[in-house]
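**Student:** no sequence for this one, just the structure:
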């Protein structure tokens, strides 16, 4: 596995696979978020693509969330808002994409990674794919990803993991709450399940899929504005003395 961060895309049999990787446990700096946004939008507009699979590289962690390196270096609210808008842009790109996006969650996912998983249309995972919303530990909060997480887990599930920011919640819990559709024993079974689903989805009417996607996401039409407002909150809080002290521990 290369130690260079990347976002790759591959199209085969009308299935587009988008894979991102970062050597720091698949954390998400601004450039990776921007590439994900552009690639998801591009694949959504590609007439040769009927289904999208979103995955990360490596075997252990699906996504560690926001890049601590970039969080530490934020010095003003404008830069902070821009960084958190990176997550907003990815979520909105997934929301607006006219094709179903299948999520492949092979391992633990934290913070913004839970937001990505929540924005998938259909998420499949392994028994190692526990989740945690750790933002409150840093003095911020899951403001940008919150709407996507709450849409999938409900207000009760969202508030539970957001308040209990120290704990990982099991894949079984995530499946009971509706985040995961299936939980497999290993990545081989996970990949087989994803391949079978993606192949089946390719046999459906693209126009029906587009209309269904709009139906599923009804009520989120204000998210362009809402997530921007949430990014401003996070951009302000990341500059607080509380958060600055917390982030010093990660230098």
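**Tutor:** Looks like it arrived, so ask away. These numbers come from a predicted model, not from an experiment.
**Student:** from now on I want contacts and neighbour counts done on CA atoms only, so please keep to that.
**Tutor:** Noted.
**Student:** and stretch 205-219, how far out from the chain's middle?
**Tutor:** 20 Å (Cα atoms, centre = their mean, to the nearest Å).
**Student:** what's in contact with that stretch?
**Tutor:** Here stretch 205-219 makes contact (Cα atoms under 8 Å, 6 or more residues apart in numbering) with 50, 95, 98-100.
**Student:** buried residues of that stretch, list them for me.
**Tutor:** For stretch 205-219, burial by neighbour count (16 or more other Cα atoms under 10 Å) applies to 206, 209, 213-214.
**Student:** which one of the residues you listed is nearest residue 193?
**Tutor:** Taking Cα to Cα as the measure, residue 193 lies nearest residue 209 of those, at 19.8 Å.
**Student:** how about that closest one, secondary structure?
**Tutor:** Look at residue 209: counting by DSSP: H, G, I helix; E, B strand; the rest coil, its state is helix.
**Student:** against residue 200, how distant is the closest residue to residue 240 other than its chain neighbours?
**Tutor:** Leaving out its chain neighbours, the residue that sits closest to residue 240 by Cα to Cα, 6 or more residues apart in numbering is residue 139, at 7.9 Å. Applying Cα to Cα, to the nearest Å, the value for residue 139 to residue 200 is 44 Å.
**Student:** show me where the protein has helices.
**Tutor:** Taking DSSP state H as the criterion, the chain carries its helices at 30-45, 68-73, 77-96, 112-119, 146-163, 171-177, 187-201, 206-216, 223-237, 241-248.
**Student:** tell me the most buried of those helices?
**Tutor:** helix 112-119 (a mean of 27; mean count of other Cα atoms under 10 Å).
**Student:** between that helix and helix 77-96, how many degrees?
**Tutor:** Following axes from the mean of the first three to the mean of the last three Cα atoms, to 10 degrees, one obtains 30 degrees for the angle between helix 112-119 and helix 77-96.
**Student:** residues in contact with helix 112-119?
**Tutor:** Helix 112-119 is contacted by residues 62-66, 87, 90-91, 94-95, 103, 105, 123, 131-133, 142, 145-146, 148-149, 151-152, 179 when judged by Cα under 8 Å, 6+ apart.
**Student:** before we go on, here's another structure to hold up against the first:
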């Protein structure tokens, strides 16, 4: 299935029990709300597909993996309801990844910022290249990584999360992300990345799908309250994005 328009692209291919879901947007694979909703719905749909065992989540091109939220849409937010609704898109996506019955492998070919880091953290297993530096820049524009924090902290711990959040202008190298547990493996090139993703997903696709589904439940124990928590966090971001500080920072 392929959906494509000014709000980005979403392509799903299924082969040998592996579903590959690719999202894309001209602005460094950032997410307008429509694309967030499409990806959320697609993962929810694939969760109940008995013909697949594993999902590979990737982004378009050879540049950035994901630049997070669409700055154009952030600038357009004018009410608390609009802001909360926008950030709820990331909340819904993370919860869809969390509750998906399939193991989700993240293929990370380049840099990730903000919500992109949250998506990586929500994946059950992420494989990256040395180009896959990460940054949480939200404080620099007057908001904070409130919605994605539970997912990121779950992977790298509160201390590393605080380090990233407060050093909002600082890129963390892929090797740092690997050391902290965000990436399971870091490869030299994109060719090696693709080889590893294919090999690993193929191995998983031959495992008992019921065992994989039960294992996923174990991975995410203690997160059932995230449906409520992430919506509350979205409201915090939705309020802060209305501030003059944030509006001015986004324009610069």
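**Tutor:** Cool, got the structure. The structure presented is a predicted model; accordingly, all values stated were derived computationally and were not measured.
**Student:** structure 2: which residue goes with the residue nearest to residue 240 of structure 1?
**Tutor:** Correspondence of residue 139 of structure 1 to structure 2, assessed by TM-score structural alignment: residue 142.
**Student:** residue contacts, that match?
**Tutor:** 240-241, 243, 245-246, 249.
**Student:** could you provide those in JSON lines, with additional columns for distance to residue 48 of structure 2?
**Tutor:** Formatted as JSON lines, the contacts of residue 142 of structure 2 follow (distance: Cα to Cα, whole Å):
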{"residue": "240", "distance to residue 48 of structure 2": "37"}
{"residue": "241", "distance to residue 48 of structure 2": "36"}
{"residue": "243", "distance to residue 48 of structure 2": "41"}
{"residue": "245", "distance to residue 48 of structure 2": "43"}
{"residue": "246", "distance to residue 48 of structure 2": "40"}
{"residue": "249", "distance to residue 48 of structure 2": "42"}
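**Student:** for residue 38 of structure 2, state which of the residues you listed is nearest.
**Tutor:** Of those, the one sitting nearest to residue 38 of structure 2 (Cα to Cα) turns out to be residue 241, at 23.3 Å.
**Student:** residue in structure 1 matching the closest one?
**Tutor:** Match for residue 241 of structure 2 (TM-score structural alignment): residue 238.
**Student:** do the same with residue 68 of structure 2
**Tutor:** That one, residue 68 of structure 2, aligns with residue 65 by TM-score structural alignment.
**Student:** so how far is residue 215 of structure 1 from the residue lying closest to that match once chain neighbours are set aside?
**Tutor:** Take residue 65 of structure 1 and drop its neighbours on the chain: the residue closest to it by Cα to Cα, 6+ apart is residue 112, 4.3 Å away. Residue 112 of structure 1 is 25 Å from residue 215 of structure 1, where distance means Cα to Cα.
**Student:** if I look at the match of residue 139 of structure 1, how far off is residue 192 of structure 2?
**Tutor:** Plainly put, residue 142 of structure 2 is 38 Å away from residue 192 of structure 2 if you go by Cα to Cα.
**Student:** which residue in structure 2 lines up with residue 7 of structure 1?
**Tutor:** So, by TM-score structural alignment, residue 7 of structure 1 is matched to residue 10.
**Student:** hang on, that match packs against residue 22?
**Tutor:** Yes: in this structure, residue 10 of structure 2 is within contact of residue 22 by Cα atoms under 8 Å, at 5.7 Å.
**Student:** those two: who's more crowded?
**Tutor:** Using other Cα atoms under 10 Å as the criterion, residue 10 of structure 2 and residue 22 rank with residue 10 on top: 22 against 19.
**Student:** contacts only, for that one.
**Tutor:** The contact partners of residue 10 of structure 2, by Cα under 8 Å, 6+ apart, come to 1-4, 21-24, 35, 38-39.
**Student:** same check for these, but in structure 1.
**Tutor:** Retained in structure 1 (both residues aligned by TM-score structural alignment, their matches' Cα atoms under 8 Å) from the contacts of residue 10 of structure 2: 21-24, 35, 38-39.
**Student:** matching residues in structure 2 for stretch 196-207 of structure 1?
**Tutor:** Mapping stretch 196-207 of structure 1 onto structure 2 (TM-score structural alignment) gives residues 199-210.
**Student:** quote the end-to-end distance of the matching stretch.
**Tutor:** Across stretch 199-210 of structure 2, the terminal residues are separated by 21 Å (Cα to Cα).
**Student:** please apply the same query to stretch 40-53 of structure 2.
**Tutor:** First residue to last in stretch 40-53 of structure 2 (Cα to Cα) measures 18 Å.
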